[in-house]
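Enquirer: predicted model and sequence below, questions to follow.
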Amino acid sequence: MDETDVLELIENYKNIKDRVEYVSNKFDRRNVALVAVSKTKPVEMIRILYEKGHRHFGENYVIQELIQKSEELASLNEIKWHYIGSIQSNKIKHLASVKNLYVVETVEKKEVLDKFAKSWDLEKSNNTKLNIMIQVNTSQEESKSGCHPNDCLELVKYCVEDEKCKEKLNFLGLMTIGSPNATEDQPDFKCLVECKNNIAKNTGIPLESIQLSMGMSHDFEPAIEFGSTSVRVGSAIFGDRDYSKKN
């Protein structure tokens, strides 16, 4: 990266941070986390933002990127990796071994919860449970991952009640990907909020402790308005992606 690229990255990052803060204040939303989605981007860019104080980074590819990046950046002790890609059963063990893995946001099946509970090493993680988010397919598009909204409660109950799961896993909240053609009333975000309310009502989990990961580069502002506590922004910070580099 030359000096111009570095300055552009920092300027983009500051702009998004300012927008998140502005919308959060406007709608009285507190502590909205910004996850910088760094998939297909070089570790150099991640390191630059880390040096600017950023800690939360999102990745989509386990073998191709996350493992390699986490090893190259192992000295950044405060980095928090968010896994936001599709989960393949044969890669769960690899994913669970990533240093500084903070949360897996894309769990959609009981079988996946079981495998993470089996693979997560409490001793290596300083007796810290693995944070889990349940991905909900709020738009019910066939092309998207996530459980059906009606199945969300059952999956959360399993996560917090099953003996093996609750020993190793911590239910952090819910995640969704909003439709790119959403109307102003944002039905996907409304649906996730309804799921959150239903979970709190039927499990005893405090409403305020259930986080919502919703909103990306094109829709993070309305997501915050509707109650998102974590937005995932990639291209608006890092620029367009080159998917040829992920392999």
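Expert: Looks like it arrived, so ask away.
Enquirer: rest of the way, CA atoms for contacts and neighbours
Expert: OK.
Enquirer: counting neighbours, what do you get for residue 163?
Expert: 11 (other Cα atoms under 10 Å).
Enquirer: ignore what I typed, I meant residue 12.
Expert: Residue 12: 17 neighbours (other Cα under 10 Å).
Enquirer: who's in contact with the residue nearest to it when sequence neighbours are not counted?
Expert: Nearest-residue entry for residue 12: residue 237, 4.9 Å, with adjacent residues in sequence omitted and distances by Cα to Cα, 6 or more residues apart in numbering. Residue 237 is in contact with 9, 12-13, 16, 36, counting by Cα atoms under 8 Å, 6 or more residues apart in numbering.
Enquirer: just the ones of those residues in strands?
Expert: Counted as lying in strands by DSSP state E, out of the contacts of residue 237, are residue 36.
Enquirer: show me which of the contacts of residue 237 are buried.
Expert: Among the contacts of residue 237, those classed as buried by 16 or more other Cα atoms under 10 Å are 9, 12-13, 16, 36.
Enquirer: would you format those as TSV with distance to residue 97 included?
Expert: Shown next, in TSV, are these (distance: Cα to Cα, whole Å):
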residue	distance to residue 97
9	30
12	32
13	29
16	31
36	21
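Enquirer: for these, which one is nearest residue 54?
Expert: Lowest distance from residue 54 to those (Cα to Cα) belongs to residue 36, with 8.4 Å.
Enquirer: show me the contacts for that closest one.
Expert: So residue 36 contacts 56-58, 232-234, 237 (Cα under 8 Å, 6+ apart).
Enquirer: neighbours of residue 66, how many?
Expert: 25.
Enquirer: again with the one 3 residues further on
Expert: The local packing count at residue 69 equals 19, with neighbours defined by other Cα under 10 Å.
Enquirer: pretty sure it contacts residue 43?
Expert: Yes: using Cα atoms under 8 Å, residue 69 is in contact with residue 43, at 6.4 Å.
Enquirer: which residues in the chain form helices?
Expert: 3-26, 43-51, 67-72, 92-96, 110-119, 152-161, 163-168, 187-203, 220-225, 235-238 (DSSP state H).
Enquirer: indicate which one of those helices is closest to residue 175.
Expert: Comparing the helices of the chain by Cα to Cα, helix 187-203 comes nearest, at 7.7 Å.
Enquirer: hold the first one in mind and look at this next one:
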Amino acid sequence: MSIQQNLLQIKSLLPSNVTLVAVSKTKPVEDLMEAYNAGQRIFGENKIQEMTEKWQQMPKDIEWHMIGHVQSNKVKYMVPYVKLIHGVDSLKLLKEINRQAARWRKNINCLLQIHIAEEETKFGLDENELIELLNSDEFKEMSNVKVIGLMGMATFTENQEQIKKEFDNLKSIFDKSKKLKTENCQLNTLSMGMSGDYQLAIDCGSTMVRIGSSIFGSR
């Protein structure tokens, strides 16, 4: 099937409240344009340099999402155009995003990454660190970032029960954290689920899925 057919098939299965991020990392601009011409406007990249090059070449009505792990010293390169940063996992990184956004007189939306997987390699905050961050005076004083939700990645396993348990855990943390509303924190997005597990993630309450290989083919 073509990229266009893959995309239309996936979109036909998604509930209306679920946002599709087409994960286009490592794929050429021609492939992204095929998805764009089929109506896709939200693309996710995991390397800032690659995302910036694509942003320069492609139509300007695209929403670019940074879905990879972000190094503080690279933030400045994407601030002019990035729409949402998914993997924010520390107060330090949030401070740098806020600082760079202030230079551009912009507000940047962020998702805080929660560690739900059993693998040690995955980044993220635990529930206590999340609450501590959202309640901190340092965070509340940031006027150029807005935390609009949480994201997390399940363990890479065939065990559906384990994946479901991890997604349910993230949904529970999300529901509890929603009460912590401040000027720069209104949690309405729960990003979990990728090509292999997005239907299960939606069943568990995800409102944003990141799908790459099911659209563009394997890498």
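Expert: Here it is on my side, so go on. Values in this document were obtained by computation on a predicted structure and should not be read as measured data.
Enquirer: tell me the centre residue of the second structure?
Expert: What sits nearest the mean C-alpha location of the second structure, by Cα atoms, centre = their mean, is residue 86, with 3.2 Å.
Enquirer: that one pairs with which position in the first structure?
Expert: Counting by TM-score structural alignment, residue 86 of the second structure lines up with residue 105 in the first structure.
Enquirer: doesn't residue 145 make contact with that match?
Expert: No: look at residue 105 of the first structure against residue 145 with Cα under 8 Å: they stay out of range, at 11.4 Å.
Enquirer: can you pull the residues that touch both of the two?
Expert: Common neighbours of residue 105 of the first structure and residue 145 (Cα under 8 Å, 6+ apart) are residue 135.
Enquirer: one step back: of the helices of the first structure, which is nearest residue 78 of the first structure?
Expert: helix 43-51 (9.0 Å).
Enquirer: contacts for that closest one, please.
Expert: Applying Cα under 8 Å, 6+ apart, the set of residues contacting helix 43-51 of the first structure is 6, 9-10, 13, 38, 57, 69, 72-73, 79, 238.
Enquirer: would you mind checking these for buried ones?
Expert: Buried, going by 16+ other Cα under 10 Å: 9-10, 13, 38, 57, 69, 73, 79, 238, out of the contacts of helix 43-51 of the first structure.
Enquirer: next, format these as TSV and append distance to residue 190 of the first structure.
Expert: Putting those into TSV (distance: Cα to Cα, whole Å) gives the following:
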residue	distance to residue 190 of the first structure
9	32
10	33
13	28
38	27
57	25
69	35
73	37
79	31
238	29
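Enquirer: pick the one among those residues closest to residue 222 of the first structure.
Expert: Nearest to residue 222 of the first structure among these, with distances taken as Cα to Cα, is residue 13, at 18.8 Å.
Enquirer: how near is the corresponding residue of the second structure for the closest one to residue 100 of the second structure?
Expert: Alignment note (TM-score structural alignment): residue 13 of the first structure maps to residue 7 of the second structure. Applying Cα to Cα, to the nearest Å, the value for residue 7 of the second structure to residue 100 of the second structure is 34 Å.
Enquirer: residue 44 of the second structure now?
Expert: Per Cα to Cα, residue 44 of the second structure is found 21 Å from residue 100 of the second structure.
Enquirer: so those two - more neighbours on which side?
Expert: Between residue 44 of the second structure and residue 100, counting by other Cα under 10 Å, residue 44 is the more crowded of the two (24 against 21).
Enquirer: surely the more buried one meets residue 25?
Expert: Yes: between residue 44 of the second structure and residue 25 there is a contact under Cα under 8 Å: 7.0 Å.
Enquirer: check contacts around the residue nearest to the centre of the second structure.
Expert: 65-68, 110-113, 151.
Enquirer: and those, which of them are buried?
Expert: 65-68, 110-113, 151.
Enquirer: among the residues you listed, which one sits closest to residue 76 of the second structure?
Expert: Of all those, residue 76 of the second structure sits closest to residue 66, with 12.7 Å by Cα to Cα.
Enquirer: list the contacts for the equivalent of that closest one over in the first structure?
Expert: Correspondence of residue 66 of the second structure to the first structure, assessed by TM-score structural alignment: residue 83. Residue 83 of the first structure makes contact with 58-60, 101, 103-106, according to Cα under 8 Å, 6+ apart.
Enquirer: could I get those residues as CSV with distance to residue 204 of the first structure?
Expert: Listed next are these as CSV, based on distance: Cα to Cα, whole Å:
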residue, distance to residue 204 of the first structure
58, 30
59, 32
60, 32
101, 27
103, 22
104, 23
105, 22
106, 23
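Enquirer: and those residues, which two are the farthest apart?
Expert: The span of these, defined through Cα to Cα, is set by 101 and 106 at 13.5 Å.
Enquirer: which one of those two is surrounded by more residues?
Expert: With neighbours defined as other Cα under 10 Å, residue 101 of the first structure and residue 106 compare such that residue 106 has more, 25 against 20.
Enquirer: nearest residue to that one in space, please, no chain neighbours.
Expert: residue 135 (4.8 Å).
Enquirer: any figure for the gap between that neighbour and residue 209 of the first structure?
Expert: Distance of residue 135 of the first structure to residue 209 of the first structure, given as Cα to Cα: 17 Å.
Enquirer: now residue 131 of the first structure
Expert: 13 Å.
Enquirer: among these two, which residue is more densely surrounded?
Expert: Taking neighbours as other Cα under 10 Å, residue 131 of the first structure and residue 209 compare with residue 131 leading, 17 against 12.
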